[in-house]
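**Student:** Structure of the sequence below:
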Amino acid sequence: MYGWIWRHLPGNVWVKALLSLLLVLVVVYVLFQYVFPWAEPLLPFNDVTVDGQ
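**Tutor:** This is a model prediction of the structure:
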């Protein structure tokens, strides 16, 4: 998959590296801004089973 992305990016090695970094940053931004907040209520992290004694 990464090879396919690398081959389809335009430019030389430095341009491809910069575009790859930009793509990674965009994916991380989308995950933190939209995907994780949407999925957080569905995850059982707040279901505590320890009694407060």
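**Student:** going forward, measure contacts and count neighbours with C-alpha atoms only.
**Tutor:** Fine.
**Student:** what about the longest helix in this structure?
**Tutor:** Using DSSP state H, we find that the single longest helix of the chain is helix 13-30.
**Student:** and the next element down the chain from it?
**Tutor:** Of the helices and strands lying after helix 13-30 in sequence (DSSP states H and E), the nearest is helix 36-39.
**Student:** what's that next one packed up against?
**Tutor:** Counting contacts by 3 or more Cα pairs under 8 Å, 6 or more residues apart in numbering; DSSP states H and E, helix 36-39 is packed against no other helix or strand.
**Student:** Second chain to compare with the first, below:
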Amino acid sequence: MQLTSFKTLEPTVLAAQAAWLQQIDLTPLLVYLLDMTEASSLPWLAGQLALTGING
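**Tutor:** The predicted structure follows:
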């Protein structure tokens, strides 16, 4: 196996990874948009933002 064959494979692999990453829905990661956050995540988010306990 020659190193040149690996070098020609690299752009293809990177393109495939980029295409895969672009398909991921990042909406659930936008937790500070409270109106879009799932209700089950709200208690955890309130704790992270110090809105519960002695801070809340």
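**Student:** So after superposing, what's the score?
**Tutor:** Put the two chains on top of each other and the TM-score (TM-score structural alignment, normalised by the length of structure 1) is 0.47; 34 aligned residues with a Cα RMSD of 2.2 Å.
**Student:** Just the buried positions in the longest helix of structure 1, please.
**Tutor:** Judged by neighbour count (16 or more other Cα atoms under 10 Å), helix 13-30 of structure 1 contains these buried residues: Lys16, Leu19, Ser20.
**Student:** cool, and stretch 7-14 of structure 2?
**Tutor:** Quick answer for stretch 7-14 of structure 2: no buried residues (16+ other Cα under 10 Å).
**Student:** Would you mind pulling up the elements that the longest helix of structure 1 packs against?
**Tutor:** Contact partners of helix 13-30 of structure 1 among helices and strands, from 3+ Cα pairs under 8 Å, 6+ apart: none.
**Student:** ok, of the buried residues of helix 13-30 of structure 1, which one's closest to His8 of structure 1?
**Tutor:** Using Cα to Cα, Lys16 comes nearest to His8 of structure 1 of the buried residues of helix 13-30 of structure 1, at 9.2 Å.
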